[in-house]
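Visitor: coordinates for the following, if possible.
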Amino acid sequence: MNFRQFAINNVLRSKRTYIAHFLSSAFSVMIFFTYGLLAFHPELKDGIVSSSGTMSELGTIGMTVSQYIVFIFSFFFLLYSVGAFIKVRKREFGILLILGMSRKQLNRMLFIENLLIGAAAIVAGIGAGVLFSKLILLISAKVLAVDNGLPFYFPLKALLLTAAAYAVLFLLIALFSSVMLRKGTLLALVKAEESPKPQPKASPWLAVLAVLLIAAGYGVVMAFAVLQIFNFLLLFGGVALVILGTYFLFTQFSVYLMRHLQRKERFFFRKTNLLTLSELMYRIKDNAVMFFLVSIISASAFTGIGTTLAIGDPGLSAMENPYAYTYPYFEEEAELGNQHLSIIREELKKGGFDYKETSVQPIFSANGMKLVKLSEYNELAQSLGYPAETLGEHEAILTPSTVTEKNSYRIHGPAYEEIELETGKEAVTLRIAKAETFIAVPQGYGEQLVVSDSLYEKVKKTQEEQGENGFVIFHAFYVKNWKDTGDATRAMAERFNESGEYSYYLNSLYMDWKSAQQKNGILLMVSGLVGIVFFTFAASFVYFRLYADLARDEQQYQMIAKVGLSRKELGTIVTRQLLIMFFLPLLIALIHSGVAFVALQQLVDFSIVGHSIKIFLFFLTVQIVYFFITRWRYLERLNKIIQ
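Guide: All right, here's what the predicted structure looks like:
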């Protein structure tokens, strides 16, 4: 057997240890390949440009940045995992040195092993990417809202780029692995597993500080959302407090809690609690930084994907414009406007849509106030399901034109109690009766006042006497199931253009949503794939730490088995420990992202509960499956030892 075969056999013999490292590496290769597959697709650019001229550039930038993120994060993840495996094999390396292997040969062996695993991961990752490329393109076409779809092509450029990039990455990892091993004497390598661990300690003050920091961070984030204080430094400060509090939560509070439970004798000496708590205290202390990283990375993945799903929700498009169609025209263009309105009505009826049609003609006072007639406003409000309002001659209602104004009215109410209105002949003081918290007037801008019909007519008559005209009439069509109006919208546009008349403006909520869906589709692809990679790496951290302590656990449970530990009791102890290791960081991540989603809900009118539950269930299901597989393999290994 030559030296190269010896290195290959080392990898094959340690396949149980290296399996998570290999699968995670292959998965990151596949994700990187997926970005390349989409970035180099010959028809992706055309499919997006047909709806939005800026999407090609944004898509290319998004995919490129995501590739860099996955690549850089993969480097640090692989470096961490290689370091964990070197720690596990220190005793093995020490024995090899005693048997006559030189340091140079040991470094060469590690270099070959890492290159072998890297080459296998590249082949497996690209192979999986090519195998599922058709499915990836189908899903991508759906997410990016590309009507014509994305046909399959052989992704040679993506394949070459992925292979070259990860070849360089694994070469760097192989070089770094040799540097890591240079630390420590021969004696330290041989006795690496025999070094005693100090008793874990924790400060009660830092434990309390952890809770206070997290609570303060939550408070700042909620203040940002509820009070609409859109200050980046405020949000950043809240997130920083939560991150710092999470660090102390695992390094101090968790250890302090374990020590507190140890002092509860009735609980501590019950059944196997003594072994479970004692072992958990050491595991949590040893893995505190890893738990912290997993929690923050997972929370970032959950929040990023959830926010993107919320941004892509059709409810977001309807927040500023609740009407399926808005058609404005000037009074002098009434003939053409009525023709187009007839087409809209016909196509809606042809499509089987129930709709409510209303109209409004805003005018401006002499001092620039936008006025809306009360009767027209009530028709708009009632079409949306809101009650009608009544006003006196000298009363007015503030109605928002933007989401920002709507939220301001909801939180702070009207900024003033009275307002002076110049009709053109006289000044009238109006009392602000209320400030509405929903958008009713289509395509509004600036401050809008709903006034009585008589006052409205007085202002309009004065303006007409002064020679002012050209008021715009807005026709609004409310359709409950507007997301299904795509075919009707396209048919309307075709009929409008048949006469060669293009001087019209038809605002379609469906087309607005379609454009937003394409923009957010790219964001969803970027955040979704990066988030999944982050979560996969985070879950692998737990696996690496578990197997880093496997040799010590084998010795420990072997000795305990000699004094009567049964397999059932071993399974109970191990299951409890694995539950903490796998689900404690995930629980903290779910709480952090849950608070983030509650804050996000304050900023939007539609419910994001569905998106939040979908994300949590997906990642929780993956983690549960991962837990049971790891538990099965771990117990199988320990049961063989204690036989």
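
Visitor: C-alpha from now on. contacts and neighbour counts both.
Guide: Will do.

Visitor: do a quick rundown of the strands in the protein.
Guide: With strands called from DSSP state E, the chain shows them at 325-330, 355-360, 363-364, 370-373, 395-399, 418-422, 427-435, 448-451, 472-479, 507-508.

Visitor: will you turn those strands into JSON lines that also has mean neighbour count and distance to V239?
Guide: Output for the strands of the chain, formatted as JSON lines (neighbours: other C-alpha atoms under 10 Å; distance: least, C-alpha to C-alpha, whole Å):
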{"stretch": "strand 325-330", "mean neighbour count": "21", "distance to V239": "40"}
{"stretch": "strand 355-360", "mean neighbour count": "18", "distance to V239": "45"}
{"stretch": "strand 363-364", "mean neighbour count": "21", "distance to V239": "45"}
{"stretch": "strand 370-373", "mean neighbour count": "22", "distance to V239": "41"}
{"stretch": "strand 395-399", "mean neighbour count": "24", "distance to V239": "35"}
{"stretch": "strand 418-422", "mean neighbour count": "15", "distance to V239": "41"}
{"stretch": "strand 427-435", "mean neighbour count": "16", "distance to V239": "33"}
{"stretch": "strand 448-451", "mean neighbour count": "24", "distance to V239": "37"}
{"stretch": "strand 472-479", "mean neighbour count": "21", "distance to V239": "40"}
{"stretch": "strand 507-508", "mean neighbour count": "20", "distance to V239": "38"}
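
Visitor: nearest to A599, out of those strands?
Guide: strand 427-435 (23.6 Å; C-alpha to C-alpha).

Visitor: now the other sequence, so there's something to compare against:
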Amino acid sequence: MFSKLAVKNVGRSFRDYGVYFLTVAFGVCLFYVFNALETQTVLQYLSGNQRQDLVDSIMRLIGMLSVFVWVVLAFLILYASGFLVRRRSRELGTYLLLGMERRQVAGLLLAETAFTALTALAVGLALGVVLSQALSVFTAGLFAVPQTAFRFSVSVPALVRTALAFVGIFLLVMVCHTLSLFRKRLIDLLRANRTNQELKARSLGASVALFLVGCALLGVAYAMLLIRGMLRVDALFWVMIGLGSLGTLLFFRGLSGFLLRLCQGSKKLYYKGLNLFILRQFNAGINTTYRSMTVICLMLLLAIGITATSVGLNNTVERMTEEAQPWSVELTVWPEEEGQAMDLPAALAERGFDPDRWCGPWAAFPLCRDSQGEFGLREADYAALESAWGTERAQAFLKHQGAEVLPNDDGGAYTAVLWHFLADYAGDPQGAEEAFLAAVSDLTNTGGYSYSTKQAAWMDLMGTKVLVLFIGLYLGVVFLVASAAVLALQQLSQAADSAGRYQILSRLGVSERDRGRSVDVQVFLAFFLPLALALIHAVVGMTAANEIIAQVGRVDVGASGAVTALLLVAVYGGYFLATCWGSRRMLRASA
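Guide: Below is the predicted model:
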């Protein structure tokens, strides 16, 4: 009987407060995906190319970041479960009134929590496994990793870590619920739904003034950011951050009055349908939630900015790779004695790396010093270099070496100082890389040598790309889920508090369809006003960031915009729809 009651309560609570279950499942899914990164195609590719040290560093950083994420999710789930129990205070008080002991009611809560935890873990882990594979395919394409490296995989260590992390959270939830139940008096539980928040009235003129001051402060903060840039972290930087935060707070504090004044200016709009009721409801709600809306707006800014920047930097890093290493391979050898002739192509061919087999265009030449002490590249060698790779790359080589173009014959002998071999791989780049590294490792009878390859440089910068992308997505989605969940729970709470008002509307003859629309409009305003301001913040911030990034490349606006929009639609839009559905159901049940 006891277990049947627990299961029945969980089912009813899920229908009424599906946002809670959605939040827990999202949290489990997210935690698994980013703790299972060792199964990602990109990291496996790096590991298979002798970059296990880089993979280990990425996983250690993700592990440390997961501790922060665990704390955020723990507070979020505690907040959500606390909301759920507060809405059921009268029900719990009724159990006590009917003769159940507090320990029995506490046991009922523990059973419900355990059932919810197991169900959310199962659903979240299943979604996490699927999403992990999708993320693997996405990142493999983003980093140009061969799709032959992809395979379906499930990370058992990540499953265990995720399960343990959320078992810990739910144990904490159980302890908090039990303590809360034993501290409250029976009368407090029974009267919980009748307790109203005290609303502090503010004149319409004052609200409009606060809104305009908030807009002015935001304008000043935007101007400072665009003029000063993002890299000057001094006293004025913190003034700019303070003005932006205060402007956001005043914007939401005065927003309800501003909208009210704006709509009252049009009598046709103000008195149409339930607009008067909706605006008054919104005004009453924002008077108590403007602080949380400010925090949510700033969290959305972080979510959008971090996600867009981490994805958009992909092309910038690729350009940095191209500039740092324009050739597939670059070998520099300095002879034991200056002036000594060297045949690098022949030396490499003897050791298994034949340029004619492994390479497309290639060139071997010395950098010389003439009788006047000028250091440079002979005109004939420069012409060959320019013919093979173009003027831009030839000039870049000279600039990098600090060399000049020397005449073919200046009437005196040239002394070879350094010998260079440059080439681009053809056909089988991986095989060519392995052959070159094997040949270079056996390169003897020289005074010394150094080499670099585009593949090695790509691996180094790919590690940076992986780190930036995964951490950006991890933090971005966490902030997005936290923002949407808090908004959803606030709106569900307000819908429950407004049930009596909607009962009066029903008695006055307002149809269920119109009542439902009024709920949807209020939820829409609560969700999309913070998002709209956060998007404006993000556009200004990204404009300033692009000015910095433009010095080395450009942000891939298309990719960053598409991924950010996809996350917003999937996560934020999902919470919005769930909140509308839950709020409508509450009001139908109370009618």
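
Visitor: where does the TM-score land?
Guide: After superposition, the two chains reach a TM-score (TM-score structural alignment, normalised by the length of the second structure) of 0.78; 567 aligned residues with a C-alpha RMSD of 4.8 Å.

Visitor: the strands of the first structure: which one's closest to K142 of the first structure?
Guide: Across these, closest to K142 of the first structure is strand 507-508 (C-alpha to C-alpha), at 20.7 Å.

Visitor: how close does that closest one sit to the second structure?
Guide: The superposed strand 507-508 of the first structure is, by mean C-alpha distance after the TM-score superposition for the first structure, a mean 4.1 Å from where its aligned residues fall in the second structure.

Visitor: outside of that strand, which residues touch it?
Guide: Under the contact criterion C-alpha atoms under 8 Å, 6 or more residues apart in numbering, strand 507-508 of the first structure has outside partners 324-327, 489.

Visitor: could you do stretch 488-502 of the second structure as well?
Guide: Stretch 488-502 of the second structure is contacted from outside by 17, 19, 80, 83, 87, 193, 285, 515, 519, 523, 526, 575-576, 579, 582-583, 586-587, 590-591, using C-alpha under 8 Å, 6+ apart.

Visitor: among those, the buried ones, what's the ChimeraX command?
Guide: Buried members of these, defined by 16 or more other C-alpha atoms under 10 Å, are picked up in ChimeraX with:
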select :17,19,80,83,87,285,515,519,523,526,575,576,579,582,583,586,587
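
Visitor: of the contacts of stretch 488-502 of the second structure, which belong to helices?
Guide: Those of the contacts of stretch 488-502 of the second structure mapping onto helices are 19, 80, 83, 87, 285, 515, 519, 523, 526, 575-576, 579, 582-583, 586-587, 590, per DSSP state H.

Visitor: and of the contacts of strand 507-508 of the first structure, the nearest to S566 of the first structure?
Guide: Distances from S566 of the first structure to these, taken as C-alpha to C-alpha, are shortest for A324 (68.0 Å).

Visitor: so who does that closest one touch?
Guide: Applying C-alpha under 8 Å, 6+ apart, the residues near A324 of the first structure are 476-479, 482, 508-510.

Visitor: now it. Nearest residue, chain neighbours left out?
Guide: Nearest residue to A324 of the first structure, sequence neighbours excluded (C-alpha to C-alpha, 6 or more residues apart in numbering): L509, at 4.9 Å.

Visitor: residues near that neighbour, how many?
Guide: Neighbourhood size, L509 of the first structure [other C-alpha atoms under 10 Å]: 24.

Visitor: what of the one 10 residues further on?
Guide: The number of residues packed near K519 of the first structure is 23, by other C-alpha under 10 Å.

Visitor: is it true that it touches M55?
Guide: Yes. The criterion here is C-alpha atoms under 8 Å, and K519 of the first structure meets it with M55 at 6.7 Å.

Visitor: for the stretch 251-400 of the second structure, what spans make up the helices?
Guide: Using DSSP state H, counting those that start in this stretch, the helices found in the stretch 251-400 of the second structure span residues 267-270, 275-312, 314-324, 344-350, 355-358, 379-401.

Visitor: most packed of those?
Guide: Neighbour counts (mean count of other C-alpha atoms under 10 Å) averaged over each of the helices of the stretch 251-400 of the second structure peak at helix 275-312, with a mean of 21.

Visitor: Provide the aligned range in the first structure for it.
Guide: Aligned by TM-score structural alignment, helix 275-312 of the second structure falls on residues 273-310 of the first structure.

Visitor: how far does that stretch sit from the chain's center?
Guide: 18 Å (C-alpha atoms, centre = their mean, to the nearest Å).

Visitor: spit out the contact partners of V145 of the second structure.
Guide: Contact analysis of V145 of the second structure by C-alpha under 8 Å, 6+ apart lists 41-42, 45.

Visitor: again, only using 7 Å
Guide: V145 of the second structure sits next to V42 when contact means C-alpha atoms under 7 Å, 6 or more residues apart in numbering.

Visitor: can you check A591 of the second structure too?
Guide: So A591 of the second structure contacts 503, 506 (C-alpha under 7 Å, 6+ apart).

Visitor: the helices of the stretch 251-400 of the second structure: which one's closest to T119 of the second structure?
Guide: helix 275-312 (28.0 Å).

Visitor: who does the closest one touch, helix- and strand-wise?
Guide: In terms of contacts (3 or more C-alpha pairs under 7 Å, 6 or more residues apart in numbering; DSSP states H and E), helix 275-312 of the second structure is packed against helix 235-264, helix 454-497, helix 512-549, helix 557-567.

Visitor: distance of the aligned residue in the first structure for A324 of the second structure relative to V441 of the first structure?
Guide: Taking TM-score structural alignment, the alignment pairs A324 of the second structure with N321 from the first structure. Distance, N321 of the first structure to V441 of the first structure, using C-alpha to C-alpha, to the nearest Å: 9 Å.
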